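**Student:** sequence and predicted structure below; questions after.
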Amino acid sequence: MNPVTLTPGNVPLADWRAIYRGAAVSLDPACAPRVAQSAAAVSRILAKGAPVYGINTGFGKLASVRIGDEDLATLQRNIVLSHAAGTGAPSPVPVIRLMMALKLASLAQGASGVRPETVALLEAMLVKGLTPVVPSQGSVGASGDLAPLSHMAATMIGVGEIFYRDERLPAAEALGKAGLEPTELGPKEGLALLNGTQFSTANALAGLFEAELLFRSALVTGALSTEAAKGSDTPFDPRIHTLRRHRGQIEVADALRGLMTGSAIRASHLENDARVQDPYCLRCQPQVMGAALDILRQAATTLEIEANGVSDNPLIFPETDEALSGGNFHAEPVAFAADMIAMAICEIGSIAERRIAMLVDPALSGLPAFLTPRPGLNSGFMIPQVTAAALVSENKQRAYPASVDSIPTSANQEDHVSMAAHGARRLLDMAQNATAVLGIELLAAAQGVDFHAPLASSDALEAARATLREQVPSLEDDRHFHPDMEAANLLIRSGALLASAGDSLPGVA
């Protein structure tokens, strides 16, 4: 994977995706003068002697408390330590690396008042593979992701823990092993590090990237299910979708039609098929999956903008030596985007489960009951469909919008919050659930196509089926089902299923 050089304020979505997938990160050195100017502006602002929020005052409800010059370094250390109050399991390393890169790109725009050496330390931690241990819970998505980002900032001053070379070490020890030293934060720096939406945005971007893989994989499993059920490709005719005009719907119909092109199974029932219309889970794939694609693209647009923005407070403007307080830390755009991604993930899994249910029902599919050659003696796909239903229902419960739930904090100073962190954190678990549903659909659809031998599907779908069959043989009699499901899940998560089908399907960006 090619390394990513961050150009602050102008980082494409593909680069954030690459960082999440493990690409090395560095900072464009052209941003250095702007960072230095911002830090110098903080010094000039302090020299004026006026109270300025976050630089020589308390924080939040304590903003009216003036802090003397002799205590400014202690002030910044204290805010980091007091705000590092997260709880729960550690956040995934890929998410925190992405969070660090987002914070690095934000600070390097020269609007946060941090010194070049502080930016350099954060960059060095990324380059050397030092990932702070950041508890996953504790942010309400306003006033920034204070607790999670404080845990990151704490490691920079030698407090807390860091994952380094497969070890979980005290922060100071990990920094030392990597040839780095803890820093002492200057005026404004602690607040700049812990204020912002980077934790919520990193989780939302991670959810988006997993949802994109999920979406594209579902086109393959959905087309294969259509083949297994001897469904019609007429509902994918471009004339139907052109009349409705939704971009995603048009692209999904085109993709499904392409996946089925050349299928001998489809050709075998072009005539003399008594069915007039297929169930919605087959026929309405372009409408459902197209809507999911459109909403994922909307979320991607919002998150790409957010990822390139500056969201701490106050913001420093060196041209006029002003520190302006505002509310860019309020993560409402991220919360809305996360809610949209959650709905898309939920619906992708929901319609896939309906296809599984259709395939195991002989009255609907025309296939042997529960897709086993000898039903009764064997239960076949009976319980995997139940598992899919359980996962879909769990995702439905999680898909309730987080953005509509606010609770006042900080003695009502922060009286409306976004809950973006909640909305974004759930996405990886939801994507994992939906991936398991697609894995079951892949197994069921391939089993259904097996019953149509010697007829074959299209080249693309046969290649996908062959990839599965290299790992999982056709189900003749009942066997331990869990390993089959895990193998199918891995094919989806790794992208191997997509690659086997051609990997030319529409994506988010």
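**Tutor:** Noted; the coordinates are in hand. Numbers count the residues shown, from 1 in each chain.

**Student:** from here on, contacts and neighbour counts on C-alpha atoms
**Tutor:** Will do.

**Student:** quick one, helices of the stretch 401-509 of the chain?
**Tutor:** For the stretch 401-509 of the chain, the helices defined by DSSP state H, counting those that start in this stretch occupy 420-450, 459-469, 482-493, 496-500.

**Student:** list the contacts for residue 1?
**Tutor:** Contact analysis of residue 1 by C-alpha atoms under 8 Å, 6 or more residues apart in numbering lists 18, 22, 23.

**Student:** isn't residue 421 right next to residue 135, touching?
**Tutor:** No - between residue 421 and residue 135 there is no contact under C-alpha atoms under 8 Å: 12.0 Å.

**Student:** let me have the helices of the stretch 401-509 of the chain in JSON lines, extended by distance to residue 199 and mean neighbour count.
**Tutor:** Converted to JSON lines, the helices of the stretch 401-509 of the chain look like this (distance: least, C-alpha to C-alpha, whole Å; neighbours: other C-alpha atoms under 10 Å):
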{"stretch": "helix 420-450", "distance to residue 199": "7", "mean neighbour count": "26"}
{"stretch": "helix 459-469", "distance to residue 199": "36", "mean neighbour count": "20"}
{"stretch": "helix 482-493", "distance to residue 199": "23", "mean neighbour count": "18"}
{"stretch": "helix 496-500", "distance to residue 199": "30", "mean neighbour count": "21"}
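
**Student:** adding another structure so you can compare the two:
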Amino acid sequence: MSKIELSGENLTIDKLEQIALQKYECVLSASARKKMQTSREYIEKRLQAGEVMYGVNTGFGAFSKVRISNEDIVQLQKNLIRSHCSGVGEPFTQSETRAIMALRANALARGHSGIRVAVVDKILEFLNADVLPVIPCQGSVGASGDLAPLSHLALALMGEGEVFNKLGVPTPAAEVLKEKKIAPLELQAKEGLSMINGCQVMTAVGLLTAARARDLLWLLDLGGAMSLEALRGSRGPFDKLISASRPHPGEGETARNILKLLGETSEIAESHRDCDRVQDAYSLRCMPAVHGAAKNTLWRTIET
């Protein structure tokens, strides 16, 4: 199995799709380890100095003014995870769960969250061993953080909650970890908050959907070329001069794809050599505009 290093900067939609399909083993890059270590040392230095930090040595939300003793800091993080495991509905698919784990690890690898390297190593240990948390698909709108679903991810890392066994059946995490000889994660200060304060669940689902949409758009052009061939439509609307005159890259891409699929010579060209038809139906001649608009929307989504 090929390896991919996660640095927080290099993950593409193509690589994410391959990770979701178990084509890659994920490891943390040396540069990411260094950034994370520096960030964690900063947090620990402030803790040792007795500085007040929200969600680290204080409560959350309305309890932000409540100071948490050093003895209870770790328990605070565990309680945060357990209290937010409130998702409902069917679990995400195993492919979606792999994508969620990879994206969360990649985001934390940027070194902006103040957590230990061990946390990301544990996520990747689970991912590479295909020990996948059971994450209910309902419980977040992907706005200010996928708190509930990411809590289910973190809970499994802690050895609680459920993971899929080798048959794809939800099973108590403790049982599977014992079988696989994987030690559960012991959360430290800030790490529960850092684990769940992100939007990687909705992002993963969105990116996998975009990847499938990209494949479908290619099939759309293929079907369009077949329709044009079968109905003996004209190549005229696909002329490169037309698409070059318009500032819509998707339109030009569609026209080029269909002309390439039709080839240099075909029955279409011969049937129109002495044809008296003025124009084809909208469904044929407007393919570049319609398919192209869908491509432009998808490309913008992926870029964002």
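**Tutor:** Received it, and whenever you're ready, just let me know what you need. Note that the structure is a prediction, hence the values are computed from the model and not measured.

**Student:** what's the TM-score here?
**Tutor:** The TM-score (TM-score structural alignment, normalised by the length of the second structure) is 0.94; 302 aligned residues with a C-alpha RMSD of 1.7 Å.

**Student:** how many residues are close by residue 280 of the second structure?
**Tutor:** The local packing of residue 280 of the second structure (other C-alpha atoms under 10 Å) involves 17 other residues.

**Student:** could you do residue 392 of the first structure as well?
**Tutor:** By other C-alpha under 10 Å, the residues close to residue 392 of the first structure number 27.

**Student:** centroid residue for the second structure?
**Tutor:** residue 204 (2.2 Å; C-alpha atoms, centre = their mean).

**Student:** what about that residue, which helix or strand?
**Tutor:** In this assignment (DSSP states H and E), residue 204 of the second structure forms part of helix 200-230.

**Student:** how big is the offset of that helix relative to the first structure?
**Tutor:** Its matched residues in the first structure lie on average 0.7 Å from helix 200-230 of the second structure after superposition (mean C-alpha distance after the TM-score superposition for the first structure).

**Student:** so where is that helix in the first structure?
**Tutor:** On the first structure, the counterpart of helix 200-230 of the second structure by TM-score structural alignment is residues 198-228.

**Student:** so where in the first structure does the one helix or strand residue 100 of the second structure maps to end up aligned?
**Tutor:** Here residue 100 of the second structure sits within helix 94-108, counting by DSSP H and E. Counting by TM-score structural alignment, helix 94-108 of the second structure falls onto residues 93-107 of the first structure.

**Student:** the matching stretch vs the second structure, average offset?
**Tutor:** Superposed on the second structure, stretch 93-107 of the first structure shows a mean distance to its aligned partners of 1.0 Å (mean C-alpha distance after the TM-score superposition for the first structure).

**Student:** so residue 138 of the second structure makes contact with residue 88?
**Tutor:** Yes - under the criterion of C-alpha under 8 Å, residue 138 of the second structure makes contact with residue 88 at 5.2 Å.

**Student:** follow-up on the earlier one: could the helices of the stretch 401-509 of the first structure go into CSV alongside distance to residue 73 of the first structure?
**Tutor:** Output for the helices of the stretch 401-509 of the first structure, formatted as CSV (distance: least, C-alpha to C-alpha, whole Å):
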stretch, distance to residue 73 of the first structure
helix 420-450, 29
helix 459-469, 59
helix 482-493, 46
helix 496-500, 52
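
**Student:** minimum distance to residue 302 of the first structure: which of those has it?
**Tutor:** Closest approach to residue 302 of the first structure among the helices of the stretch 401-509 of the first structure is made by helix 420-450 (13.1 Å; C-alpha to C-alpha).

**Student:** trace residue 270 of the first structure over to the second structure, please.
**Tutor:** With the correspondence set by TM-score structural alignment, residue 270 of the first structure lines up against residue 272 in the second structure.

**Student:** run a quick neighbour tally on the nearest residue to that match once chain neighbours are set aside.
**Tutor:** What sits nearest to residue 272 of the second structure in space, not counting adjacent residues and going by C-alpha to C-alpha, 6 or more residues apart in numbering, is residue 234, at 7.0 Å. Using other C-alpha under 10 Å, the number of residues around residue 234 of the second structure comes to 20.

**Student:** can you list contacts of stretch 8-26 of the first structure?
**Tutor:** By C-alpha under 8 Å, 6+ apart, the residues outside stretch 8-26 of the first structure that reach it are 1-6, 28, 31, 94-95, 97-98, 101, 105-106, 108-109, 123, 126-127, 205-206, 209, 300, 304, 307-309, 509.

**Student:** now the helices: where do they sit in the stretch 201-304 of the second structure?
**Tutor:** Secondary structure of the stretch 201-304 of the second structure by DSSP H, counting those that start in this stretch: the helices cover 240-244, 249-262, 267-271, 282-285, 287-303.

**Student:** give me whichever of the ones you listed is most buried.
**Tutor:** A comparison of those by mean neighbour count, using mean count of other C-alpha atoms under 10 Å, puts helix 249-262 on top with a mean of 20.

**Student:** superposed on the first structure, where does that helix end up, distance-wise?
**Tutor:** Looks like 1.2 Å for helix 249-262 of the second structure (mean C-alpha distance after the TM-score superposition for the first structure).

**Student:** so what does that helix touch, helix or strand wise?
**Tutor:** helix 200-230, helix 240-244, helix 287-303 (3 or more C-alpha pairs under 8 Å, 6 or more residues apart in numbering; DSSP states H and E).
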